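Novice: This is a predicted model, with the sequence first.
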Amino acid sequence: MIMFFIFAGVLLLMLIGVSTAVTMGFTSLATFLLAGGGIEKLFLIPQRMYDQVSGITLMSIPFFLLMGNFMNVGGVSGSLFGFGRACLGHRWGGLSNAAIAACMVMAAMSGSAAACAAGIGMIAIGEMSKCGYGKPFCCATIAAGGALGPIIPPSITLILYAGLTQTSVNSLFAAGIVPGLLLGIGFMSWSSYVSYKNGYAKEDPVPWIERYDAFKKAFLALMTPVIVIGGMFAGLFTATEAAAVASFYVMVLGFFVYHTLHIRDLPKIFWETVEQTSKVMFIIATAGFFQYVLLYTRIPQQAIAFISESFTSIIPVLLIIILVLVLMGCFMEGTAILLITVPIFVPLAKAFHYDVVQMGIVMCISLAVGVLTPPVGLNLYVMASITGEKVMAIAKQAVGYVLIMIAVAILVAFCGPVTLGLGHLIN
């Protein structure tokens, strides 16, 4: 009954428009008092909130947000799409494939679904529309490409999961590479099929000299993921240091290479980063008290005992977890879902001796589906705000991408080498 009260309270408050942080904080406080916590113990609220955000791992989040803001203003996305267009534009769905490829590289730079979709969408949608692509399909394709942001490392979602579970960030990043690439290939294949079916125009093949010129323009931008991921796996710096170095690198590109970034842009970029960081950190802080309330009411232990008695195999449990996360993603923001479900799902995975890193990737992909599913699909609204298209028209075109994501989540859940193989190879 307590668990039902918590989830019902969270869903009700978010449906009436209460912010995620306030929703989690209010629900946690009410549950704590109803469970007999006592007013004299409310001093635990600021203590737990501070403990949750004081970890060094979470310090990388503001730097990755800063890097995403630099990229959106500094012209990085334009060079990436131009290179993808030169290489893939002559295929069926070539421009849509180029947009997805650019989103994959952006995902390996920003770690944010919305930033990835917005950065590529501002440039790609206009070019795709000129070549005869249906605008809802353009929006759905880039929204799906943006959904790779929380999956392909560096990922803010994976960093948050690492902080909540005390798991190695490097292990999670290594585990996310192959599933992210599989999703990208799946998205490209689907977009090519839809383009062929609808007769969307193909461009004339670009001469190799022009492809080389496009590569030269995009080369320094393409080096950003190498700096972030390569530096971490080589042991040159931590996730937080990698984010800081990459932010500075992207800023230098904007100032001195693309010449699209100016001194007057810095106050706005820094202020937007502060706002975004404060919102994320406030949510994470309230989640600290939320996790304490769950432990206080023994909900994780009760859930583990019930499911362990009901199922003898991890297979139905994983399918239930994926289904729950996908359904919750239709109504709640991914960060909130992660903070609510990790204290229950991760101990449950451990009870069945399931790898915590693999569980992180399964949860990450399942949560990413939520950016494409109404009524809360974040990337759908980002694309709608850019183009003026109706959200449901975009969502209808995104169904194929959603099914691909669910299929990959199931593959990752039951095929360990897909996630853990690269990490073992690197180690």
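Specialist: Thanks, I have the structure now.
Novice: use CA for all of it now, contacts and neighbours both
Specialist: Noted.
Novice: Go through the helix or strand where G360 lies and flag the buried ones.
Specialist: Element membership for G360, per DSSP states H and E: helix 356-368. The neighbour-count check on helix 356-368 (16 or more other CA atoms under 10 Å) flags 356-368 as buried.
Novice: Of those residues, just say which sits nearest to C103.
Specialist: A368 (14.3 Å; CA to CA).
Novice: List the residues that contact the closest one.
Specialist: A147, L148, P150, I151, G329, G334 (CA atoms under 8 Å, 6 or more residues apart in numbering).
Novice: residues contacting the last one?
Specialist: The contact partners of G334, taken as CA under 8 Å, 6+ apart, are L367, A368, G370.
Novice: So the residue most central in space within the chain: helix, strand or coil?
Specialist: Computing the C-alpha centroid of the chain and ranking residues by CA atoms, centre = their mean puts P150 first, at 1.9 Å. Three-state assignment for P150 (DSSP: H, G, I helix; E, B strand; the rest coil): coil.
Novice: what sits against it?
Specialist: A107, G111, S112, A113, I156, T157, L158, C364, I365, A368.
Novice: Ok, N69 next?
Specialist: Contacts of N69 by CA under 8 Å, 6+ apart are A115, I269, E272, T273.
Novice: next, the one to line up against it:
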Amino acid sequence: MTLLILFISLLVMLLLGFPVMVVLGASSLIAILVEGSVPDFIVLHRMVSGMDSFPLLSIPFFVLAGSLMNSAGITGRIFDFARALVGWMPGGLGHVNVGASVIFAGMSGAAVADAGGLGAIEIKAMRNAGYDPGFSVGVTAASSTIGPIIPPSLPLVIYGVTASTSIGQLFAAGLIPGLLMAVALMIMVAWYAHRYHYPRDVAFALKWIAYTFRRAFLSLMTPVIIVGGIVLGIFTATEAAIAAVAYAMVLGAVVYRTLTWRRLISVTMETIETTGIIMMIIAASAVFSWLLTSHHVAEGFASWMLTFTSNPVLILLLMTLILFVVGCFMETIAAITILVPILLPIAVSLGVDPVQFGIVMVLNLMIGLLTPPVGLVLYVLSQVSKVPFERCAVATLPFLFPLFVVLMLVTFVPAISMWLPTMLYR
């Protein structure tokens, strides 16, 4: 009865358009009050304990680091370097789009930050070069999903806390799948370039590559500091986030002199707002997850799935489908905190490593950011490009295919995600 009330109230409030954090917290409170056997103050207790985690301190710092990179003009230098590096290929700016996202992924850890910051530069350049607006938006949207896979990654931090899994190993596990996503998208861009005769953007020139590399060198050191520091054990993921903020501030305020007090205050307020929303979702999700766990939903769901099939491959495909559907309707962080207690025990029982499953889950939910009705990345790019949301969604559809191919490879070939963490940590 309690679970029925929980899910009915959840569905009703979602359909009414309430914010996710309100939906999760209120539905949990209603279920607890109706059940009557649990004191209502347990809601506050669970909310506080859900936020009481040291790794979660990295969230505001990674958000701030990404915002500082955008505000200090660092993204422009990265784009110029990527342009010199791969812009000579047919469909040059499409390849530049993907390459710049790979580099920026090592700084921001968020798809929306990539789409809103770097995406604005990329779409403007492609539009000026005469590329079809739909193609420009599609490749920008798809490449932005690389950000949360290549370390650092906010969704992987949330998953690591929820699943009690090493964040360092998760970061290491995301590197190869992220690069594989980039290769798959560049193959797709090459196919488009061949079919529609898209031009090369610039001629290949070692001098130009060297010049843009020198201009972007200090910016390119950001992912080296973050990832290298974590892998070498110099600092934790949280400390790496703090180091990224300090480095971005030094670059923006001292080296490039593009970070003014007004911009600093602006990005700080944006970070406070974003962090507040994320933490409230985590707090509300902690109560919701506790209810699911205390009522043995994971065990019941596993039994239900086994009534259809006991084939591990089919079960993994079914979980992938569930994650994709949820990603279409729910914000990533909320989906992670709700689904991990349900799906992770099933995956572990099938022999899937929690680190590998984290990459599979986050990659799946990132694809969900490219699909209506939620499609947060699509909304951002629609605003940036002034292209209607519906057209953005249609233009992005072909780019889902290479991402699904990578998802299947990561799901059924564990070595792709597990080779690096095994080498470094095990």
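Specialist: Looks like it came in fine. Note that the structure is a prediction, hence the values are computed from the model and not measured.
Novice: before we move on, back to that, now do the same for the residue nearest to the centre of the first structure: its match in the second structure.
Specialist: Under the alignment (TM-score structural alignment), P150 of the first structure pairs with P148 of the second structure.
Novice: repeat for C330 of the first structure
Specialist: So, by TM-score structural alignment, C330 of the first structure is matched to C328.
Novice: so who does that match touch?
Specialist: L365, G368, L369, L370, T371, P372, P373, V374, G375.
Novice: Find the nearest non-adjacent residue to it, please.
Specialist: G368 (4.6 Å; CA to CA, 6 or more residues apart in numbering).
Novice: before we move on, what about F187 of the first structure?
Specialist: Y401 (6.3 Å).
Novice: burial count for that neighbour?
Specialist: Residues lying near Y401 of the first structure (other CA atoms under 10 Å) number 25.
Novice: That one matches what in the second structure?
Specialist: Counting by TM-score structural alignment, the partner of Y401 of the first structure is F399.
Novice: Help me confirm that that match comes into contact with G138.
Specialist: Yes - with contact defined as CA atoms under 8 Å, F399 of the second structure counts as touching G138 (6.7 Å).
Novice: Where is the longest helix in the second structure?
Specialist: The residue-count maximum for a helix in the second structure (DSSP state H) belongs to helix 261-294.
Novice: Find me the equivalent region of that helix in the first structure.
Specialist: By TM-score structural alignment, helix 261-294 of the second structure lines up with residues 263-296 in the first structure.
Novice: Give the buried residues for the matching stretch.
Specialist: Applying 16+ other CA under 10 Å to stretch 263-296 of the first structure flags 269, 273, 277, 280-294 as buried.
Novice: What is the equivalent residue in the first structure for A110 of the second structure?
Specialist: Checking TM-score structural alignment: A110 of the second structure goes with S112.
Novice: That match and S191 of the first structure, how far apart?
Specialist: For S112 of the first structure, the distance to S191 of the first structure (CA to CA, to the nearest Å) stands at 22 Å.
Novice: picking that back up, and the closest residue to the match of A110 of the second structure other than its chain neighbours, how far from G184 of the first structure?
Specialist: Nearest residue to S112 of the first structure in three dimensions, chain neighbours excluded: G149, at 4.8 Å (CA to CA, 6+ apart). Distance, G149 of the first structure to G184 of the first structure, using CA to CA: 11 Å.
Novice: Looking at the two, which one has more neighbours?
Specialist: Taking other CA under 10 Å, G149 of the first structure and G184 do not tie; G149 has more neighbours (30 against 24).
Novice: can you count the residues close to L424 of the second structure?
Specialist: 12.
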